[in-house]
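Sequence first, then the predicted structure, then my questions.
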Amino acid sequence: MSDLLLHPNAQLFRVRHPDWAANATIYEVNLRQFTLEGTFRAFEAHLPRLASMGVSIVWLMPVHPIGEVGRKGTLGSQYAVRDYFGVNPEFGSLDDLRHLVQTAHQLGLRVLLDWVANHTSWDNPLVQQHPDWYQHDEQGHLVPPVPDWTDVAALDYRHPKLRRYMTDALLYWVREADIDGYRCDVAGLVPTDFWDAARRELDAVKPLFMLAEWDELYPSGGLTWEQFNPDTKLLEKAFNMTFGLRLHYLLDHIAEGKHPLRDIDSYLAAERAKYPPSVYLMHFTSNHDVNSWDGTEYERLGPLALPFAVLTVLLPGMPLVYTGQEAALNRRLAFFDKDPINWQDYPLQEFYTRLLQLKRRHFALQNGDPLSRFQRLPSPDDTYCFLRTKGLAAVLTGVNISPEPQLLVLPAAAAGTWQDVFSGQTLLFRAGEELVLPPQGWRVLEKQ
């Protein structure tokens, strides 16, 4: 019997994943900064490159018109939505978005739109038309969901007509632009029963992939523990995947010397205690919030930026790559102003291609597969080594965070012929032989 059937909560998790998501990697597109033009059409030219890199899902940050009242910076936050049925003219037209989605589909890519259901800009027409749809303070004033989110007002989902409006808006983009799902901003601040009901209607149009910005093991979106509800149950009926925020912050703390590398074991144990293997969590070293507010992966992780990127791709979970990571982007992108990427001939394109294409093709690395096995290998301190296997297929990963080389003594399970995914070298191992892990580096081997 599989771990999926043995898990005590397995029967609660009813979301069906589309077949194409099993080996998927997701790429977040900061459209404003992606090109000098900052448009759908200019970004569309990058789709073949992303597809060849091994990306499966393209997540577009919000594409809607941005509020002007209380706007931050010169262009404002893309998360201050003024019109849920409109397209931000900064990016192009609805036809341009449709063309982007069609081109992505021709390349085998899926497209998610970023959806902000929890709050609107202050000049969204809903503020005047339906002020009762918003949260109010004791004096009757509209309020932001978080004090420093001063450019948005919080919605109140106790109102059935708001729920109907928001569901209709979600349905509109599936029908009009043929998108493949949504990334939902601070999804845990919106009642779970709204998402459950909306998901049923959306899937009646076409099966979607739904990503929640939330982690039921850790607060999301800059929230405090007091604001955080760990019992949202978003993954049971509504969402295919949530953010793996706890792993993200753990990697940051390991790089700072606050936690040992072996604490990844505790993270994985907590994840498995809460979720059956069928559940997807998304792992990453950067995204739009992390880059702009916490710092680049090079600021936060230093020389461990790439070793930890290896972990986020090859540990169980779906990996995310953020705009500019394949360009070794080493600056914080402005959030409210134009600040385009300098791609520099994509110096890390090959690095990510090796990892993402391995993820894409390998049976043992599939997302949410209860028949895939994870085996932690005994290894020196400051290293983290593991096997992922399914049948005869196997991938061996070793990461070394120390400034000195380390030796991994290979167990009997590692005997056989392997190919180094990065060097292409063929290696023959017997049990008890040693594998050298380079200083602050990694080895990734695929069994032949």
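It's in.

switch to C-alpha atoms for all contacts and neighbour counts from now on
Fine.

can you pull out the helices in the stretch 101-250 of the chain?
With DSSP state H, counting those that start in this stretch as the criterion, the stretch 101-250 of the chain has helices at 126-129, 160-177, 192-205, 234-237, 245-255.

Residue 19 is nearest to which of the ones you listed?
Residue 19 lies closest to helix 192-205 among those, at 14.6 Å (CA to CA).

quick check: angle from the closest one to helix 160-177?
Calculated by axes from the mean of the first three to the mean of the last three CA atoms, to 10 degrees, helix 192-205 forms an angle of 30 degrees with helix 160-177.

returning to that earlier point: Throw the helices of the stretch 101-250 of the chain into a markdown table and include mean neighbour count and distance to residue 439, thanks.
Listed next are the helices of the stretch 101-250 of the chain as a markdown table, based on neighbours: other CA atoms under 10 Å; distance: least, CA to CA, whole Å:
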| stretch | mean neighbour count | distance to residue 439 |
| --- | --- | --- |
| helix 126-129 | 14 | 56 |
| helix 160-177 | 16 | 48 |
| helix 192-205 | 16 | 45 |
| helix 234-237 | 22 | 39 |
| helix 245-255 | 20 | 14 |
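
The structure to be compared is supplied as follows:
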Amino acid sequence: MPSNQPSFPQGPRIYNLFPTLLGPIERWTERLPEIAQMGFDWIFVNPFHLPGQSGSLYAVKDYYRLHPALSGDSDLSDDGDDDERLRAFTKAASDAGIAVMMDLVVNHTALDSDLVTEHPDWYVHDDDGSVHSPSATDLDDPEIVTVWEDLAQLDYSERPEREAMIDFFSEVIRHYTALGFSGFRCDAAYQLPGKVWQVLIERAREAAPETRFFAETLGAPPDDIEQLRPAGFDYLFNSAKWWDFRADWLLDQYQRFRDLAPSIAFPESHDTTRLAEESDSDSRESRFWYLFAAVFSTGLMMPIGYELGFRRGLHVVETRPQHWEEPSFYIRDFIAQVNAIKAETPVLNEEGAQERFTAADEPMVGLLRRSHRQAQRSAVLINPDTEEAQEYSRDRLTDVLDCAADQLQEITPASNDGANGEAGKPNAEKTGEGTANDSPASAIHLPPRSLRIFIANH
């Protein structure tokens, strides 16, 4: 785990290192100084195991063998050498103050995994006796069903075979904690019974008490998330990336599950379209969404290349080192400022009660968050409009925070006020986004597509 922890618990600041974009593990290590300089204290690595015939990272054929694209140029090729490569990486990350989590895919395997033939009774079977491939129904159009024919769905129903399955994956977890992995991002965690996760997590912590478990629950029915309560997850991922800043669903989700586990937000993920692609490389959008993710949730995550305005999506089959792009902008300094502010502000590191203090139809969006550990509150003013600037009364804000004017402190990070960096050169960061335009009449000014963050200590 990272050293030099502050006096209050910190939420994770996660850099998602997509393994096949960098290639051999030695190249992962080369990125560590830059990741550390941006203020991340966790690295999340997508599956790096040997995949099945489809080549998908999430179609794991063998949990103990490395993806062939990641072994490097060395003549060494046995499993022990792969383990040493991983151990060297987690050690280097730890020396840089960064913990490493890996993707734990235990809801399915590759259809051509040896487990399918060795343990057919571990799997769900169709009526014709064939191993069942998982599927997903489009939420907007139930007639659209995607079947992942390269996958075989594991059966965790309560039956004698379940104990052997738990034993197998407990050993997988112990293997990787012994290699220095401090956490596990649990893919589609809601697809396993909470009681199964409870056993897996308890066994893992018997060997490595500080191990952290992160539940991926995106798009899951609420009841499927609820059943995870006894499991003991440390964090879960939320859907803040898809909020329109008007509907109630995100705040309802936050309130319902904040006592199950604190949440992690992200501006984009390896599954989504790149934000720089959607915005035609407008760095203002990338800064806006990163800052929102940082102030909304206990933790935040960012995929590799976000800081450089990469536009090509990450692909679980196709992505390779040759897909590394020329940056369309640089916001590494801004990312570092946001991460530093988050790390230093207690209320932003816990899932305290959070509510909207502006009306749903107001152009400005205001979120009030309260610490339950100490007398600190935050108020975030958001202008989601892409064209029009907005203003908010400073007196009204002090009322919201229940503080005197001299107790109001702004912690908004520096910004380059919407200008894109020239490709190949860092942006010249400027301080005080919007503050120079505040009116003498105590109005707080927000440019289009911007946030300002205020805190008060009582």
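That came in fine, so what should we check first? Being a predicted model, the structure only gives us computed values, none of them experimental.

With residue 80 of structure 1 as the reference, name the closest of the helices of the stretch 101-250 of structure 1.
helix 126-129 (12.9 Å).

That closest one against structure 2, how far on average?
Taken against structure 2, helix 126-129 of structure 1 registers an average deviation of 1.3 Å after superposition, with mean CA distance after the TM-score superposition for structure 1.

so where in structure 2 does that helix end up aligned?
The aligned range for helix 126-129 of structure 1 in structure 2 is 115-118, by TM-score structural alignment.

what does stretch 53-64 of structure 1 give?
Stretch 53-64 of structure 1 maps onto residues 38-49 of structure 2, going by TM-score structural alignment.

now the helices of the stretch 101-250 of structure 1 as TSV including distance to residue 137 of structure 1?
Below are these laid out as TSV (distance: least, CA to CA, whole Å):
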stretch	distance to residue 137 of structure 1
helix 126-129	15
helix 160-177	19
helix 192-205	23
helix 234-237	27
helix 245-255	30
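
And residue 22 of structure 1? What does it align with in structure 2?
Using TM-score structural alignment, residue 22 of structure 1 pairs with residue 10 in structure 2.

My guess is residue 49 of structure 2 contacts residue 66. True?
Yes. Assessed by CA atoms under 8 Å, residue 49 of structure 2 is found in contact with residue 66 at 4.5 Å.

List the buried residues of stretch 402-412 of structure 1.
Using 16 or more other CA atoms under 10 Å as the test for burial, stretch 402-412 of structure 1 gives 402, 406, 407, 408, 409, 410.

Next up, the contacts around the equivalent of the second one over in structure 2.
Taking TM-score structural alignment for the superposition, residue 406 of structure 1 sits opposite residue 390 in structure 2. Residues near residue 390 of structure 2 by CA atoms under 8 Å, 6 or more residues apart in numbering: 363, 364, 383, 445, 446, 447, 448.

Which of these are retained in structure 1?
Retained in structure 1: 364, 383, 445, 446, 447, 448, out of these (criterion both residues aligned by TM-score structural alignment, their matches' CA atoms under 8 Å).

count of residues packed around the second one?
For residue 383 of structure 2, the count of nearby residues is 25 (other CA atoms under 10 Å).

ok, now which ones touch it?
363, 364, 365, 389, 390, 446, 447, 448, 449, 450, 451.

the strands in the stretch 301-450 of structure 2, which residues?
354-356, 365-370, 376-383, 390-393, 409-410, 443-446, 450-457 (DSSP state E, counting those that start in this stretch).

Give me the contact list for the shortest one.
So that's strand 409-410 of structure 2. Residues outside strand 409-410 of structure 2 that contact it (CA under 8 Å, 6+ apart): 452, 453, 454, 455, 456.

could these be laid out in a markdown table, adding distance to residue 250 of structure 2 and neighbour count?
A markdown table is the format used below for those (distance: CA to CA, whole Å; neighbours: other CA atoms under 10 Å):
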| residue | distance to residue 250 of structure 2 | neighbour count |
| --- | --- | --- |
| 452 | 20 | 24 |
| 453 | 19 | 19 |
| 454 | 21 | 18 |
| 455 | 22 | 24 |
| 456 | 24 | 22 |
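
For those residues, name the two members farthest from one another.
Largest pairwise distance in the contacts of strand 409-410 of structure 2, by CA to CA, is 13.8 Å, between 452 and 456.

Distance check, the equivalent of residue 140 of structure 1 over in structure 2 against residue 156 of structure 2.
Mapped onto structure 2 by TM-score structural alignment, residue 140 of structure 1 lines up with residue 129. Going from residue 129 of structure 2 to residue 156 of structure 2 by CA to CA, to the nearest Å gives 18 Å.

likewise residue 452 of structure 2?
Counting by CA to CA - residue 452 of structure 2 and residue 156 of structure 2 are separated by 46 Å.

go on, residue 64 of structure 2?
Relative to residue 156 of structure 2, residue 64 of structure 2 is positioned 22 Å away (CA to CA).

And residue 62 of structure 2, by the same measure?
Remark: distance between residue 62 of structure 2 and residue 156 of structure 2 (CA to CA) = 19 Å.

Also residue 27 of structure 2?
According to CA to CA, residue 27 of structure 2 and residue 156 of structure 2 sit 37 Å apart.

One more: residue 226 of structure 2?
17 Å.

related to what we said a few turns ago, want to try CSV for the strands of the stretch 301-450 of structure 2, with distance to residue 230 of structure 2 as columns?
Below are these laid out as CSV (distance: least, CA to CA, whole Å):
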stretch, distance to residue 230 of structure 2
strand 354-356, 24
strand 365-370, 26
strand 376-383, 30
strand 390-393, 43
strand 409-410, 39
strand 443-446, 43
strand 450-457, 34
